[in-house]
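Chemist: With the sequence up front, the predicted model follows.
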Amino acid sequence: MAPQHGKTLNTHISVDTWRSTIILLKRMVQQLEIREVDFDELKRNLEFTASLLEALYTSGTPPSLDADDDLQLRSDVVPVEVRDWLASTFTQRVQPIRQRLEEKPKFRSIVHAVQAGIFVERMFRKAYSTAMPDQPAEVINCLRDLDRWSFDVFSLDAVSSGHSLKTLFIELIIKHHLNSRFKVPISCLMSFLCELERGYSKHTNAYHNHTHAADVTHTVHCLLLRTRVLYWLTELEVLACLFAAAIHDYEHTGNTNNFHINTRSELAMIYNDHSVQESHHVSAAFRLLQDENTNIFINLTRPEWLELRSLVIEMVLGTDMSSHVLQVKAMRSCLQQHESIDKPKALSLILHAADISHPAKPWSLHSRWTPRLMEEFFTQGDKEAEMGLAISPLCDRHNTPVSQSQIAFMEFIVEPTFSLISDMSEKIVIPLIQDTAGPSPTCSRYRGLQWTVADLVSFRSMWMRHTEENKNRWRDKVKNGVSHSDESETQTGQDTA
């Protein structure tokens, strides 16, 4: 049955209309095959099909089948506005704001828009590189090891005059071409990073400060690169990963969530005892973006912004240590049942692993992080003692077995997490290796890759070697009978050396 012509096509296209159009297209194919073609009818049918596709494109409404609706709504009987309201109110799916019909470009303009976009991005990248301030030679020399697992963030902090986070974040978004891809204004970037570092210095923490944020940001980059998971991600997802890492402890108070809950702090009251600090980190960081002078994402499209914000929130909330068991259990179950890997869950696990990664790095780094963390714990224990509260585990500076605690932390938390990261990466990357097994990958993102399983094996053996070496160092301390106080003093001396 031929469609009716000469009528205005509704921008909401029902399932029945789609079925009719499919039948129509099949009929045209059959006519062409038997060469019984009425060219006038063929022209009318093609014009109708083209107008249908254009209406679909300009409305931004994808075809929806009954079985795919979250609320089992029949799209041909429920008005589009009502369906959107139900979906946005009673499901977790975020509905994009529809643009007006006249805001959508016509098909004929798309090729020109793509060509212009490529040209603008190239010009922006060139102008961006020219406008960036020159880095001192010492900083440039330090950044040469950026892709190495043993990268020394303490050295970078020293040669950058205490601006390791700002220096590292700028270097990474340029390295991944994210500044040009998403048109990040230089002035906004500099202002944002200054505010970010200021927030990390708010409570003068020994451990949870801008240097730790820089270290975690570098580790996320290195994890993505070493596991090859980087090539599984879109550019927006890479941007979200680096941003989440940079902000993940913004304005950290130097205390645990349980301390906030037990003392009924203002943050505990605001966030109802649920992921107290993590909720504040991500909320406060996004509030920085409310100011147009610090909004580094000002040129993102609304769908890009919504996707990035959703991913960053999930990743930062995933750094709540109380969610560790659930994260590990969920990913392990996914791997055992051969389910597809959920990207937000995978990236949340990667950020969590980066947050606890220093025991899986060389002793020269791990031994400098440990006394900083212990001093922060001990400071909280001092506060708890003054307030008449029970001192939290590992927070008593006079009665905490540091060596044993580090060994247990590696055996029960760090090693299982990194083992899971390695397993997860293999499941993600091996299909990519198989898909790009041709003579030369066409995508420029894959040209620099050595597509071998040996890379994954090398990553696993690297972190296993470091954790084992570090555990042996701590075991030696236990054998030598180093007391709790002597242990802390020795580590502090190493840190300041």
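Modeler: Done, it's in.

Chemist: make it CA atoms for all contacts and neighbour counts henceforth
Modeler: OK.

Chemist: do you know how far F119 is from R125?
Modeler: According to Cα to Cα, to the nearest Å, F119 stands 10 Å off from R125.

Chemist: Compare those two (neighbour count), which wins?
Modeler: Between F119 and R125, R125 has the larger neighbour count (other Cα atoms under 10 Å), namely 18 against 11.

Chemist: Once you drop chain neighbours, what's closest to the more buried one?
Modeler: Closest residue to R125 in three dimensions, ignoring its sequence neighbours and counting by Cα to Cα, 6 or more residues apart in numbering: S180, at 5.0 Å.

Chemist: Does anything pack onto whichever strand or helix holds that neighbour? Which helices or strands?
Modeler: Secondary structure from DSSP states H and E places S180 in helix 178-181. Judged by 3 or more Cα pairs under 8 Å, 6 or more residues apart in numbering; DSSP states H and E, the packing partners of helix 178-181 are helix 110-131.

Chemist: other SSEs contacting the helix or strand just after the helix it packs on?
Modeler: Next helix or strand after helix 110-131 toward the C-terminus (DSSP H and E): helix 137-143. On a contact count with 3+ Cα pairs under 8 Å, 6+ apart, helix 137-143 meets helix 153-159.

Chemist: let's bring in a second one:
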Amino acid sequence: MGVPTLVCAPHRLLRRIEAGYLDNPYHNAVHAADVLQTLHVIVHGARLHVHYLDPLGLLAAYLAANHHCAAAFELLTRHTELDVLEPLSTADKAALRKLVIELVLATDMKQHFSTLTHFNTVHQLASTKSFAAAGSSGEGLLKSAPGGRLANVQQEFKEALYADGGPDGAAFASGGPDAAAAAPAPLDDSERLLSLQVALKVADLGHLAEQMEVHKRWLAALEAEFFLQGDLERQMGLPISPLFDREKQGVSKSQVGFFEFVALPLANALSSAFPGAQPLMECLTSNYRHWRRAEREAAAAAAQQQASAAAATAAIN
């Protein structure tokens, strides 16, 4: 089917969606726009638009930034002048609704590891022969790397994580030597959806690959929002969620672990399956090295302070 002519200018719908966001420190309209822009970079950098986006997928991009699917579709129903889906058939509208819901639900961190495992399994199955020929199993963070490039990815990933140099977030939007690499054709609609879900998940964490100054601003906003929720939980007498207690260490003090167990394996999986996304992986790695160095320096300073205190106590005694 051809791309339908929109009866509503998309910017009118986007402005109405923007107006519906709460003024949260992190999960606000700016975050939605940032995720949408990052998804655009990933889709085109990884060449996903060649095989993975049909006209419905392109229309879905207008809604993917809205984390409240029901509210988004209700908006289209109540305000027909904003309905960009009006030219679609009933069947196509139903298909789009299903696609948008499944994409957005995949950003729920409760589904993170199952989605990532499924993605890796699918891509291992797509290259079973090369995986078997490799005769190697992953280790550590690389355990779930797609089989066809497992050995090479292991070495590249380790070198990237522990090197001292590297690019910063500025390289993310500029592409790289693999930016024009062709994306492999999906085996079926299920694989197409899964790959788009992973791309959106990476986009949802896109600030981790931004320039350090931008990344830190987003991180501070996220921590502020977490602390506000922790304050509400305390007022209601509820157990305070991990990282939400402002009297303890917040999310800004847990970046190394988040990069190692969530962000890097996710981006590594995407860039291994779609080499055009490699610049994003490089930027994530650069920021990870920053936090890793900061953690080591903080540990060394704490150890030095403890040693000095012990020496002072011994001198007094």
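Modeler: Yep, that arrived. Every value quoted in this text rests on a predicted model; they were computed, and no experiment measured them.

Chemist: Can you give me the TM-score here?
Modeler: Scored against TM-score structural alignment, normalised by the length of the second structure, the superposed chains reach a TM-score of 0.69; 240 aligned residues with a Cα RMSD of 2.4 Å.

Chemist: Pull the number of nearby residues for the residue nearest to R125 of the first structure.
Modeler: 21.

Chemist: and the counterpart of H207 of the second structure in the first structure, how many neighbours does it have?
Modeler: Residue mapping for H207 of the second structure onto the first structure gives H358, with TM-score structural alignment as the criterion. The number of residues packed around H358 of the first structure, counting by other Cα under 10 Å, is 23.

Chemist: gap between H358 of the first structure and S367 of the first structure?
Modeler: Counting by Cα to Cα, the gap from H358 of the first structure to S367 of the first structure is 9 Å.

Chemist: Per the alignment, D495 of the first structure pairs with which residue of the second structure?
Modeler: Using TM-score structural alignment, D495 of the first structure lacks an equivalent in the second structure.

Chemist: Assess the claim that D495 of the first structure and R368 are in contact.
Modeler: Yes - under the criterion of Cα atoms under 8 Å, D495 of the first structure makes contact with R368 at 5.0 Å.

Chemist: what's the neighbour count on V214 of the second structure?
Modeler: With other Cα under 10 Å as criterion, V214 of the second structure counts 14.

Chemist: my read: it touches H207, true?
Modeler: Yes - between V214 of the second structure and H207 a contact is recorded at 7.2 Å, counting by Cα under 8 Å.

Chemist: picking that back up, against N299 of the first structure, how distant is the residue nearest to R125 of the first structure?
Modeler: Taking Cα to Cα as the measure, S180 of the first structure falls 11 Å from N299 of the first structure.

Chemist: cool, E468 of the first structure as well?
Modeler: For E468 of the first structure relative to N299 of the first structure (Cα to Cα), the value is 46 Å.

Chemist: what separates the helix holding S180 of the first structure from the chain centre, distance-wise?
Modeler: Computed by Cα atoms, centre = their mean, to the nearest Å, the separation of helix 178-181 of the first structure from the middle of its chain amounts to 16 Å.

Chemist: With stretch 282-293 of the second structure instead?
Modeler: 15 Å.

Chemist: average offset between that stretch and the first structure?
Modeler: For stretch 282-293 of the second structure, the mean deviation from the first structure after alignment is 3.2 Å (mean Cα distance after the TM-score superposition for the first structure).

Chemist: Which positions in that stretch come out as buried?
Modeler: Using 16 or more other Cα atoms under 10 Å as the test for burial, stretch 282-293 of the second structure gives 282-289, 291-292.

Chemist: Of those residues, which is the nearest to R97 of the second structure?
Modeler: For these, the minimum distance to R97 of the second structure (Cα to Cα) is 31.9 Å, reached by L284.

Chemist: Which residue in the first structure occupies the aligned position of the closest one?
Modeler: Taking TM-score structural alignment, L284 of the second structure has W463 as its aligned residue in the first structure.

Chemist: Not counting its neighbours along the chain, what's nearest its match?
Modeler: In this structure, W463 of the first structure finds its nearest non-sequential neighbour in A360, 5.1 Å apart by Cα to Cα, 6+ apart.

Chemist: Now do the helix or strand harbouring A315 of the second structure: distance to the chain's middle.
Modeler: Using DSSP H and E, A315 of the second structure sits in helix 278-316. The chain centre lies 26 Å from the centre of helix 278-316 of the second structure; the measure is Cα atoms, centre = their mean.

Chemist: what do you get for stretch 19-30 of the second structure?
Modeler: Relative to the centre of its chain, stretch 19-30 of the second structure is centred 18 Å away, using Cα atoms, centre = their mean.

Chemist: all helices for the stretch 151-300 of the first structure, in order.
Modeler: In the stretch 151-300 of the first structure, the helices defined using DSSP state H, counting those that start in this stretch lie at 153-159, 164-175, 178-181, 186-200, 210-227, 235-247, 257-262, 266-270, 276-288.

Chemist: The match of L284 of the second structure: what's it in contact with?
Modeler: 360-361, 418 (Cα atoms under 8 Å, 6 or more residues apart in numbering).

Chemist: Among those residues, which one has the most neighbours?
Modeler: The most crowded member of those, judged by other Cα under 10 Å, is A360 (26 neighbours).

Chemist: how far away is the counterpart of A71 of the second structure in the first structure from E487 of the first structure?
Modeler: The equivalent of A71 of the second structure in the first structure is A284 (alignment by TM-score structural alignment). Per Cα to Cα, A284 of the first structure is found 37 Å from E487 of the first structure.

Chemist: T379 of the first structure now?
Modeler: 17 Å.

Chemist: same question, P416 of the first structure
Modeler: For P416 of the first structure, the distance to E487 of the first structure equals 27 Å [Cα to Cα].

Chemist: L36 of the second structure: how many residues sit nearby?
Modeler: L36 of the second structure has 22 nearby residues by other Cα under 10 Å.
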